[in-house]
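> just coords:
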């Protein structure tokens, strides 16, 4: 088994080549997704002469094979970035109490986590097109440096809001670390073998997300919460140096005759769709902030929430209008979503990520509030889920590499995800812990497999010129889905919990007790002994409501996965075999 995995890894490395400069005689691939009125100018702007993807139709003799050690260095550096980005998304879970205590800001401390996630989700969609223009390597260096500066600033923060701002900076870089690792690997590895490496990437991301809380808690107890951020800086420096010296990608577009470097940079800047980028980021930020505060800090009907959602709709409309009728080179060609596979893969990610993040957030809460276990024990309940993600991600990659197919596997995974979330929704007061842990494996494996499958399907559905921007689309849907999922599930949990508590607890002190329970799970341990079972039943009602929401979202996920079509997974970079 070990020899087989080694051989597979060596074959992948053998098939990975450094991109070369494009041939000027190469014909432009047709774009079936854009109306004829704009097809010529739009496709011209993304043609190989203007794109980093220009090596795709070169023969084997025209390519330069990368040194295996050098290529392995690149992979490791990319995975370091992915790991740290995921780690930073969950690391604050065990830091919030300490940070709130130091800065006396308990009411606003949740923004430390929210700011990072919103920045990641809002800026991820930009990286594909921007690195098509300026190159992958500058984009990776920007992401690494920005993330490193953000982590350093977090460790040196002197106030709560300075820390929140630093988390925004880290989030901008972190979004690029995850999106560009996927895009760059697609530049280097043939599509059919791409799934295996994407599986490794998903495992790395899952490991980082799982380790975040544990690492944060351990470092906080040992050195203090600031070092949880500061210790990431040396690793990101190593990643930056590796990319600087090992990733030898060519300049995406050389200077034209009689053009100096400054004029070349100015011409590249003129290709950037600044208006599209602004409207997209603004729409996502407004929408995600509204989703984050709705049902938690303020009611869904609060004027601030209503106005924010309406403003985000207007900004999304403005973005679509700019991309379709104004931008010469759209940040995201919205016409791509007319394709069934791209539409299906994108929304499969959206609904599935909503469901997954909701369950990951509330399964530990179920163990703490209903089963009365410690936070550490509750955290270990998710280990089987992350093991499932690893098995599903890598297994689906191996399957696609062996068969060149993905559609049937996607439907099987969709059904198994529904079955797994259905099992979780049946848990009760006396369900054995090992049974609940076993239940979480199946959704994890299905999720890991679908993450890999939808990415490969999405890339396979478009000409290679659009490979980067379609990857950005997936990360945009995934990032917003996670934030929306947690916001909606939190609102459902709180509303059901409040209703259940009011129906079960009565008396003169009922409102005081209910108010305390709605604020903190720890209040269960401070209740009179006869009220503890009553409170646990109310929390069980609330937990089940979230798990049923996850089950319902799983059904929608299967429906959107069915929209995808089977596309050829080529075994070569030039998609000729």
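Thanks, I have it. Just so we're clear, the structure is a prediction, and the values are computed from it rather than from any experiment.
> Please count neighbours and contacts with C-alpha atoms only from this point.
Fine.
> ok, residue 318 - contacts?
Applying CA atoms under 8 Å, 6 or more residues apart in numbering to residue 318 gives the contacts residue 279.
> rerun that using 6 Å as the cut-off
Contacts for residue 318 were tallied using CA atoms under 6 Å, 6 or more residues apart in numbering; there are none.
> helix or strand for it, which one?
Assessed by DSSP states H and E, residue 318 sits inside helix 303-321.
> following that helix, which helix or strand comes up?
Following helix 303-321 in sequence, per DSSP H and E, is helix 340-369.
> How are the strands of this structure distributed by residue range?
Per DSSP state E, the chain carries strands over the ranges 17-18, 64-65.
> Reformat these as CSV; add mean neighbour count and distance to residue 344.
Formatted as CSV, the strands of the chain follow (neighbours: other CA atoms under 10 Å; distance: least, CA to CA, whole Å):
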stretch, mean neighbour count, distance to residue 344
strand 17-18, 20, 31
strand 64-65, 14, 36
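> Residue 463 is nearest to which of those strands?
Closest to residue 463 of the strands of the chain is strand 17-18 (CA to CA; 19.0 Å).
> Without its sequence neighbours, what residue ends up closest to residue 120?
Leaving aside its chain neighbours, residue 120 sits nearest to residue 175 (4.2 Å; criterion: CA to CA, 6 or more residues apart in numbering).
> should've said residue 497
In space, and not counting its chain neighbours, residue 497 is closest to residue 542: 5.0 Å by CA to CA, 6+ apart.
> Distance of residue 423 relative to residue 442?
10 Å (CA to CA, to the nearest Å).
> who has more neighbours, these two?
For residue 423 versus residue 442, neighbours defined as other CA atoms under 10 Å are more numerous around residue 442 (25 against 20).
> Just give me the neighbour total for the closest residue in space to the more buried one that isn't next to it in sequence.
Spatial nearest neighbour of residue 442, chain neighbours left out: residue 420 (5.4 Å); criterion: CA to CA, 6+ apart. By other CA under 10 Å, 22 other residues sit near residue 420.
> second one coming, line it up with the first:
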């Protein structure tokens, strides 16, 4: 890290890494001449006036283009270093919060409501990216960033001071909207300030803190629990997170002032009276379209998350209504955007672009597959492989550490070759199929856990490749104006995929495990079938190697085999998806203006 900071601290950098985006002779916008001036405080920085601010773009996009035309390399380096630190703090806090969860819920009596709240907060936090994309485009990146920072901080404060499950429930919604929105806003800012061919490397760089935090977040949580308590754990980060964000906010403000003095910012025009202003923003935000898609997705995803709480499960009238009306609203959204919307959330032609839609389908398929095989993974390691909680966490974290580390190499490969499709076609999908497919054999009783770790390494390297490549695919296929929207759509497909994957895993588990458990349990333990099925504590209470424990392990193995077969089969969709991508040469796509990485 020290050598990296030294590299970033240089006043100048090679022209192929940090560059002023020069005029593209094929650009339809008129060039107004080429001049450059040397900044006294940063000799390596140049002010590019070869391209005007996009006059047809929305105000938020115009403002960020203006900022990149006036900021210096030192400003850019400071922004990226601050973002890395912010990702580190956010990842540390998120991991710590997960460790706090059972201790927080144990303080309340209404555990079932807390579980439902967790579903709702995750769902709302994921879907909020859709309206946030429009906020970033219309009002601006700093405005969206500040709003999400406010939500995150409010959530942490409420969790620190909550005295009941209802307050904690509301706090979770604020927290996850803020957390997901903050990381999403940063991703859009990175896309705004980087050349397309370097963007994969930059995305991988700011995600690298997860390599460290997954090992230390539990230690930090334990120190708080042994000391001042979980409330101070939340309270401390309610102070730390805004403090860490202050440098990037200062950079936003500083360069906003510079751009304003340079006359680069779009002029604020009156929208008329209150009703005229309201009508303008209703059209600009595509309010009806957003309501249709977010409500439809919310109902559709809730059906997958809440069916197990219903007496009749999938036959419940509530779940059937959720599925039907959710599906109809999503269809209505597509028809409205195609035929009626005065200003669309995303151009219909772009949504139907084969690269964009295939990348989104890949995102959904990856999450379906991941949540199928991952849902009962930690339980399997403890019951079948007899690992304790700490060692189980090490094996589970192989994916996080491996994918984040490998994505750095993927980013470098994308930058060197100027292409991304080949990595997905020849490495990402095949190695994912290899890793998940091998687990069909190795995730069984009496198999060495080292082979499972090997499979995890395969899946981690492939996952790190595909996540980067799918993001590059949706960004390369569009213009700067729609970057925020296509990344939000890609995240939406991931949410849907995760919900479907969890449901498939649950269906296989409830359909296979109890039946096979009854088949393998010795006669003396048949009366304990329900208790064994319902509790991992009961499962672990039987000595490792005993007849009952072996029977439980065999039932686990049978369940895992069906899950892994399903997870492997889903990858056929992934392979077809990446084959439909256009093989885009990244350095031929000019999206950004001004000084970029």
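Noted; the coordinates are in hand. It should be emphasised that the depicted structure is a prediction, and the values quoted were computed from it without experimental measurement.
> before we move on, the earlier item: measure the counterpart of the residue nearest to residue 497 of structure 1 in structure 2 to residue 389 of structure 2 for me?
Taking TM-score structural alignment, residue 542 of structure 1 has residue 559 as its aligned residue in structure 2. The spacing between residue 559 of structure 2 and residue 389 of structure 2, counted by CA to CA, is 21 Å.
> and what of residue 514 of structure 2?
For residue 514 of structure 2, the distance to residue 389 of structure 2 - CA to CA - is 24 Å.
> Ok, residue 198 of structure 2 next?
From residue 198 of structure 2 to residue 389 of structure 2 the distance is 39 Å (CA to CA).
> And those two? Which one has more around it.
Comparing residue 198 of structure 2 with residue 389 by other CA under 10 Å, the one with more neighbours is residue 198, at 24 against 12.
> Ignoring the adjacent residues along the chain, who's closest to the aligned partner of the more buried one in structure 1?
For residue 198 of structure 2, the aligned position in structure 1 is occupied by residue 193, per TM-score structural alignment. Nearest residue to residue 193 of structure 1 in three dimensions, chain neighbours excluded: residue 401, at 5.2 Å (CA to CA, 6+ apart).
> Give me the neighbour count for the counterpart of that neighbour in structure 2.
With TM-score structural alignment as the criterion, residue 401 of structure 1 lines up with residue 415 in structure 2. A total of 22 residues lie near residue 415 of structure 2 under the criterion other CA under 10 Å.
> what's the distance between residue 415 of structure 2 and residue 16 of structure 2?
Separation of residue 415 of structure 2 from residue 16 of structure 2 (CA to CA): 10 Å.
> Could you do residue 508 of structure 2 as well?
51 Å.
> Neighbour count for those two, which is higher?
Remark: of residue 508 of structure 2 and residue 16, residue 508 carries more neighbours, 17 against 12, as counted by other CA under 10 Å.
> which residues touch the more buried one?
With CA under 6 Å, 6+ apart, residue 508 of structure 2 has no contacts at all.
> Quick one: map it onto structure 1.
Checking with TM-score structural alignment, residue 508 of structure 2 has residue 492 as its match.
> Now check residue 318 of structure 2 against structure 1: what is it aligned to?
Using TM-score structural alignment, residue 318 of structure 2 pairs with residue 304 in structure 1.
> tell me, how many neighbours does that match end up with?
Residue 304 of structure 1 has 14 neighbouring residues, counting by other CA under 10 Å.
> quick one, what contacts it?
Listed by CA under 6 Å, 6+ apart, residue 304 of structure 1 has no contact partners.
> Quick check: the gap between it and residue 317 of structure 1.
For residue 304 of structure 1, the distance to residue 317 of structure 1 (CA to CA) stands at 20 Å.
> Check residue 283 of structure 1 too.
Distance, residue 283 of structure 1 to residue 317 of structure 1, by CA to CA: 9 Å.
> which of those two has more neighbours?
Per other CA under 10 Å, whichever of residue 283 of structure 1 and residue 317 has more neighbours is residue 283, with 23 against 15.
> Now check structure 2 for the residue matching the more buried one.
So, by TM-score structural alignment, residue 283 of structure 1 is matched to residue 296.
> Hmm, that match is touching residue 331, no?
No: Residue 296 of structure 2 is beyond contact range of residue 331, at 8.8 Å (criterion: CA atoms under 6 Å).
> what do we get in structure 1 for residue 157 of structure 2?
Using TM-score structural alignment, residue 157 of structure 2 pairs with residue 152 in structure 1.
> check contacts around its match.
By CA under 6 Å, 6+ apart, the residues touching residue 152 of structure 1 are residue 230.
> all helices of the stretch 451-577 of structure 1, in order?
Along the stretch 451-577 of structure 1, counting by DSSP state H, counting those that start in this stretch, helices occupy 467-504, 510-519, 532-561.
> With distance to residue 58 of structure 1 added, can I get those in CSV?
Converted to CSV, those look like this (distance: least, CA to CA, whole Å):
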stretch, distance to residue 58 of structure 1
helix 467-504, 17
helix 510-519, 62
helix 532-561, 34
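> Residue 427 of structure 1: which of the ones you listed is closest?
Ranking those by proximity to residue 427 of structure 1 (CA to CA) places helix 532-561 first, at 7.7 Å.
> and that closest one, what does it pack onto?
Counting contacts by 3 or more CA pairs under 6 Å, 6 or more residues apart in numbering; DSSP states H and E, helix 532-561 of structure 1 packs against helix 340-369, helix 407-424, helix 467-504.
> wait, which of those helices is closest to residue 309 of structure 1?
The nearest among those, by CA to CA, is helix 467-504 at 12.5 Å.
> Of all the residues in that closest one, which ones are buried?
Neighbour-count burial for helix 467-504 of structure 1, counted by 16 or more other CA atoms under 10 Å, picks out 467-498, 500-501.
> again with stretch 234-253 of structure 2
Buried residues in stretch 234-253 of structure 2, counting neighbours by 16+ other CA under 10 Å, are found at 234-235, 237-238, 240-242, 244-245, 247-249, 251-252.
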